[in-house]
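**Q** here is a sequence with its predicted model. Questions after.
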Amino acid sequence: MKAEAWIFGGCTIFLIFVTPVYWLITSASDHGGDWTGTSALTMTTLLTLMVFIYLYFHANKMDPRPEDRLDAEIADGAGELGFFPPYSWWPLWAALTLGLIVFGTAHQAWWLAVIGGVLGAVSLCGLVFEYYRGEHAH
């Protein structure tokens, strides 16, 4: 995970240099600077720094993966990689109910938003518990 940590570290360093330059370029205009873009760049810098710190300290406590070792062979990475879920219809229903809630809220049809909330709770329960029953139960 050290490679991933250094990618985020490089992005953090890049953003540390870019953010003040962006502020200086936009403050040269008559409007006094772009607060929105500068705030977004500052928060992006802090987020990449947070991920870098987490990955850096976590990578030091883990055994190196085959990708992280210079002496690793291709066969070292063989084997099961994890659980990959099969197809699922629940994300579609969750997205449709979210769309129904947003549509009802935008048009101030609160009854439609409430119906979407109830259907959203059902679809969320189906999404969370889909591997506890049925064809793909564990």
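**A** Looks like it came in fine.
**Q** make it CA atoms for all contacts and neighbour counts henceforth
**A** Noted.
**Q** what's the closest non-adjacent residue to residue 11?
**A** Once flanking residues are discounted, residue 11 sits nearest to residue 48: 6.8 Å by CA to CA, 6 or more residues apart in numbering.
**Q** and the one you found, how far from residue 113?
**A** 36 Å (CA to CA, to the nearest Å).
**Q** which of these two has more residues huddled nearby?
**A** With neighbours defined as other CA atoms under 10 Å, residue 48 and residue 113 compare such that residue 113 has more, 23 against 20.
**Q** how about the contacts made by the more buried one?
**A** Going by CA atoms under 8 Å, 6 or more residues apart in numbering, residue 113 touches 100, 101, 102, 103, 104, 105.
**Q** next up, a structure to set beside the first:
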Amino acid sequence: MERVMWIFGAFAAAVAVVYGVWGEWSEPVGLVGLTLGALLGFMIAGYLSITRRKLEGVPPEDDPLGEISDIAGDYGFFSPHSWWPLWLAASCAVMFLGLAIGWWLVALGAFFVIPALVGWVFEYWKGPHAL
């Protein structure tokens, strides 16, 4: 995946240059979009490169001779009982619906988004489930 993102970033950068030269640098919207696409590809490729360097050796899922039991174990911490993502998603849905209906609904959704986001971020900060 890392290689694909490097290729995508290079392709988008090359197309941005060709687009700019062909349009005599007069049309900025396409140029900005292609440049942002190139930066996005390079950003993801860079992140994947840094993450790959932190891992030692070949991961078990990439080993062609690997067994299923090689990848047994913990994969991280997952919250099995959190209701905050539901409230955050509902609040965001109200906000985005407000873009179509009216700005008052965006304000109402933002009023609920902020406590839902804070609650989700600080869910394990204090209380019985603190980490």
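**A** Yep, it's here. Computed from a predicted structure; not experimentally measured.
**Q** TM-score of the superposition?
**A** After superposition, the two chains reach a TM-score (TM-score structural alignment, normalised by the length of structure 2) of 0.62; 126 aligned residues with a CA RMSD of 3.8 Å.
**Q** coming back round to it: what do we get in structure 2 for the residue nearest to residue 11 of structure 1?
**A** Residue 48 of structure 1 maps onto residue 41 of structure 2 when the alignment is built from TM-score structural alignment.
**Q** tell me the SS of that match?
**A** With DSSP: H, G, I helix; E, B strand; the rest coil as the basis, residue 41 of structure 2 sits in helix.
**Q** that one touches residue 1, doesn't it?
**A** No. In this structure, residue 41 of structure 2 is not within contact of residue 1 by CA atoms under 8 Å, at 10.8 Å.
**Q** in the one helix or strand residue 124 of structure 1 maps to, what's buried?
**A** Following DSSP states H and E, one finds residue 124 of structure 1 within helix 110-128. By neighbour count with 16 or more other CA atoms under 10 Å, helix 110-128 of structure 1 contains the buried residues 112, 113, 116, 117, 119, 120, 123, 124, 126, 127.
**Q** please name the nearest non-neighbouring residue to the equivalent of residue 84 of structure 2 over in structure 1.
**A** Superposed on structure 1 with TM-score structural alignment, residue 84 of structure 2 falls opposite residue 90. The spatial neighbour of residue 90 of structure 1 that comes closest, neighbours along the chain excluded (CA to CA, 6+ apart), is residue 127 at 5.2 Å.
**Q** what comes up buried for the host helix or strand of residue 93 of structure 1?
**A** Element membership of residue 93 of structure 1 [criterion: DSSP H and E] is helix 90-106. For helix 90-106 of structure 1, a neighbour-count test (16+ other CA under 10 Å) marks 90, 93, 94, 96, 97, 98, 100, 101, 102, 103, 104 as buried.
**Q** got it, and stretch 17-33 of structure 2?
**A** Applying 16+ other CA under 10 Å to stretch 17-33 of structure 2 flags 17, 19, 20, 31 as buried.
**Q** secondary structure class of the first one, three-state.
**A** To tie it back to what came earlier, the one meant is residue 17 of structure 2. helix.
**Q** which residues touch it?
**A** Counting by CA under 8 Å, 6+ apart, residue 17 of structure 2 makes contact with residue 31.
**Q** and the counterpart of it in structure 1, how close does it get to residue 33 of structure 1?
**A** In structure 1, the residue matched to residue 17 of structure 2 (TM-score structural alignment) is residue 20. Distance, residue 20 of structure 1 to residue 33 of structure 1, using CA to CA: 11 Å.
**Q** count of neighbours near residue 19 of structure 1?
**A** Residues near residue 19 of structure 1, counting by other CA under 10 Å, number 19.
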